[in-house]
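Chemist: Here is a sequence together with a model predicted from it:
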Amino acid sequence: MSALIQSFLDEASSTYTYVVYAADGGPCAIVDSVLNYDPASGRTDTRQADKVIAFVGEHRLQVQWLLETHAHADHLSAAPYLRRTLGGKIAIGQSISKVQDVFKNLFNLEPEFRVDGSQFDHLFAPDEVFHIGGLKAQALHVPGHTPADMAYLIEDQLILVGDTLFMPDVGTARCDFPGGDARQLYASMRKLLAFPPHTQLYVCHDYPPEGREAKCLTTVAEQRAGNIHVHDGVDEAAFVAMRTQRDAGLGMPTLLLPAIQVNVRAGNMPPAENNGVVYLKIPLNQL
């Protein structure tokens, strides 16, 4: 059985959301959904997620999974909104507990906040096999960008790679967030690049150079031949040196502070305070 895949680009965060399914009228998975958020006003809206909802309705799909590749630092997840509207289980890798532990301390979250991943409906073990209707899928643990990053292999046909590899002319994900590790990322990418050359790789983000339109699809062969950071011949030491130097010059993502507070909760907002208003925190001089 072959998988069908539809991409949705959120231009504000350069994030791709995917719907994976086998046929119209059947089960599907939604991967890395986006809740729009304006940091200047503190307002959210669902226009990006509503595009996904419209597609699911047009193709008469039943949502089985709402997959997260990791707790994103560049956008808020729309998974709870999609679950309320369409159903499905919110799932992430089981190492999310490590990320929750770090950020519970950074944001001084409420004592009741649990660091066991229980906010999610399902936690994938490394290499766990699951199904999207009749499609066979496997959750691959690919740490480095964060300790909890996952990639999702579908039918030995394609991999949703999350924040590991970007398009060949863009390179690779950063590793300087808490818990990030360039050596782990190198090993994770080599694991992905060991798949057959024709394997399709769908990226989570694209930051195209001037003159190129955003793209989401590449292959193992293209990455091994031309990825500017990790093409064949680049060893671990060279990659770690490059990644460390490059990360030292990067600023924090615009939405890191609001996004992480929401995404470690499986996309749910913090509890409202006694005036009924939900607040997000800004820890000063900590990052």
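Modeler: Cool, the structure landed.

Chemist: all contacts plus neighbour counts: C-alpha atoms, from now on.
Modeler: OK.

Chemist: all helices for the stretch 51-200 of the chain, in order.
Modeler: For the stretch 51-200 of the chain, the helices identified by DSSP state H, counting those that start in this stretch occupy 79-86, 96-107, 182-193, in order along the chain.

Chemist: counting contacts, what elements does the last one pack onto?
Modeler: Here helix 182-193 is seen to pack against helix 220-226, helix 236-248 when contacts are counted using 3 or more CA pairs under 8 Å, 6 or more residues apart in numbering; DSSP states H and E.

Chemist: what about Y16, which SS state?
Modeler: Judged by DSSP: H, G, I helix; E, B strand; the rest coil, the three-state class of Y16 is strand.

Chemist: returning to that earlier point: nearest to Y207, out of the helices of the stretch 51-200 of the chain?
Modeler: Evaluated with CA to CA, the helices of the stretch 51-200 of the chain place helix 182-193 nearest to Y207, the distance being 18.6 Å.

Chemist: tilt between that closest one and helix 236-248?
Modeler: 120 degrees (axes from the mean of the first three to the mean of the last three CA atoms, to 10 degrees).

Chemist: hmm, who's touching helix 182-193?
Modeler: 141-145, 164-165, 175, 220, 223-224, 230, 236, 239-240, 243-244 (CA atoms under 8 Å, 6 or more residues apart in numbering).

Chemist: One more to weigh against that first structure:
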Amino acid sequence: MARSPQVRGFYHPPTSTFSYVAWDPESRQAVIVDPVLDYEGAAARTDTASAAALMAIVAAEALQVAWILETHAHADHLSAAHVLHRWTGAPVGIGRGIASVQAAFSEIYGLGEDFPVDGRQFERLFGEGDRLMVGNIPLEILATPGHTSDSITYLFGDAAFVGDTLFAPDYGTARCDFPGGDAAQLFRSVQKLYRLSPETRLFLCHDYPPADRDPRCEWSVAEQRQENVHITANTTEEAFVAMRQARDETLGMPALILPAVQVNIRAGRLPDPEDNGTRYLRIPLDTL
């Protein structure tokens, strides 16, 4: 039977994002998953309050942060991975598919040859079947592309951090129309998650709850297989792909995609300051 890490979720209402601190209760070694850098778009102002809230959990539980983990290069929030790397010294990891995401968006942003597109901005690139030990609990990498080409799931004991591969059962699944997205791949990635033990805890990156419930970060494999409005255990690939492609055609771009992705493909590093000491983001016009 898989061992159970302790997991604490932190909800970021402006972006509907869950970040996590998860740890082995015996060794107190921990990982931080999908941390958020606060960003106020109208003033283009950043803040580290949400990252500090994660570190407050680390301090309160007397944890040692072993890894900072990204499930993918997010399009809806800026990552605080680099902030936490500076604070803790822990390495930052992401899926190997980040290279293709970097290549696509480097062209969109016009970053040129000075921006490497081989993932070197991250300390570790993970692939299917890679395995770490966090204290006494194994952490295994499952490649779960479809929403993006770099999407991975971290299976930490009986807890799986699935990124945007699945949303809450009443909301369904993530879009597949970003560069590198593929609805058929997403279907197969969800099947991989559905083959996990029914009691496996699935921790989501986002929740967009209806008015009659609060945000909820955790659902079991059994609940998702039975209740997900887009993909149950009985949904066919053909039906899912048709639904997902039709739905994606109706969706607008996430509000923060242009500022977020150019930071997130840098492992959360902000652009270097210009000669006047100010950092600038690039906003390509009429591109997405």
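Modeler: In hand now; what should we look at? Note that the structure is a prediction, hence the values are computed from the model and not measured.

Chemist: What TM-score do the two superposed chains give?
Modeler: Overall, the chain-to-chain superposition scores 0.97 on the TM-score scale (TM-score structural alignment, normalised by the length of the first structure); 286 aligned residues with a CA RMSD of 1.0 Å.

Chemist: Just the buried ones from the contacts of helix 182-193 of the first structure?
Modeler: By the neighbour-count criterion of 16 or more other CA atoms under 10 Å, these include these buried positions: 141-145, 164-165, 175, 220, 223-224, 230, 236, 239-240, 243.

Chemist: Look up how far I282 of the first structure lies from the residue nearest the centre of the first structure.
Modeler: In the first structure, the residue lying closest to the centroid (CA atoms, centre = their mean) is T69, at 3.6 Å. Counting by CA to CA, to the nearest Å, the gap between T69 of the first structure and I282 of the first structure amounts to 25 Å.

Chemist: State the distance from T153 of the second structure to L288 of the second structure.
Modeler: Plainly put, T153 of the second structure is 27 Å away from L288 of the second structure if you go by CA to CA.

Chemist: who's more crowded, these two?
Modeler: T153 (28 against 10; other CA atoms under 10 Å).

Chemist: you'd agree that one is up against L166?
Modeler: No: with contact defined as CA atoms under 8 Å, T153 of the second structure and L166 do not form a contacting pair (10.6 Å).

Chemist: residue in the first structure matching P116 of the second structure?
Modeler: Taking TM-score structural alignment, the alignment pairs P116 of the second structure with R114 from the first structure.

Chemist: What is the neighbour count of that match?
Modeler: Here the neighbour count serves as a burial measure; for R114 of the first structure (other CA under 10 Å) it reads 15.

Chemist: State the distance from it to G251 of the first structure.
Modeler: Between R114 of the first structure and G251 of the first structure the computed distance is 30 Å (CA to CA).

Chemist: again with D121 of the first structure
Modeler: 33 Å.

Chemist: These two: who's more crowded?
Modeler: The residue with more neighbours, out of D121 of the first structure and G251, is D121; 14 against 7, by other CA under 10 Å.

Chemist: Do I have it right that that one meets A91?
Modeler: Yes: applying CA under 8 Å, one finds D121 of the first structure in contact with A91, separated by 5.9 Å.

Chemist: before we move on, back to that, out of the buried ones among the contacts of helix 182-193 of the first structure, which is nearest to Y202 of the first structure?
Modeler: Compare each of these with Y202 of the first structure using CA to CA and the shortest gap goes to L165, at 9.1 Å.

Chemist: That closest one reaches I159, doesn't it?
Modeler: No: using CA under 8 Å as the test, L165 of the first structure is too far from I159 to be in contact (11.0 Å).

Chemist: Now do the shared contacts for those two.
Modeler: Both L165 of the first structure and I159 lack any common contact, where contact means CA under 8 Å, 6+ apart.

Chemist: and the aligned partner of F203 of the second structure in the first structure, how many neighbours?
Modeler: F203 of the second structure maps onto Y202 of the first structure when the alignment is built from TM-score structural alignment. By other CA under 10 Å, the residues close to Y202 of the first structure number 25.
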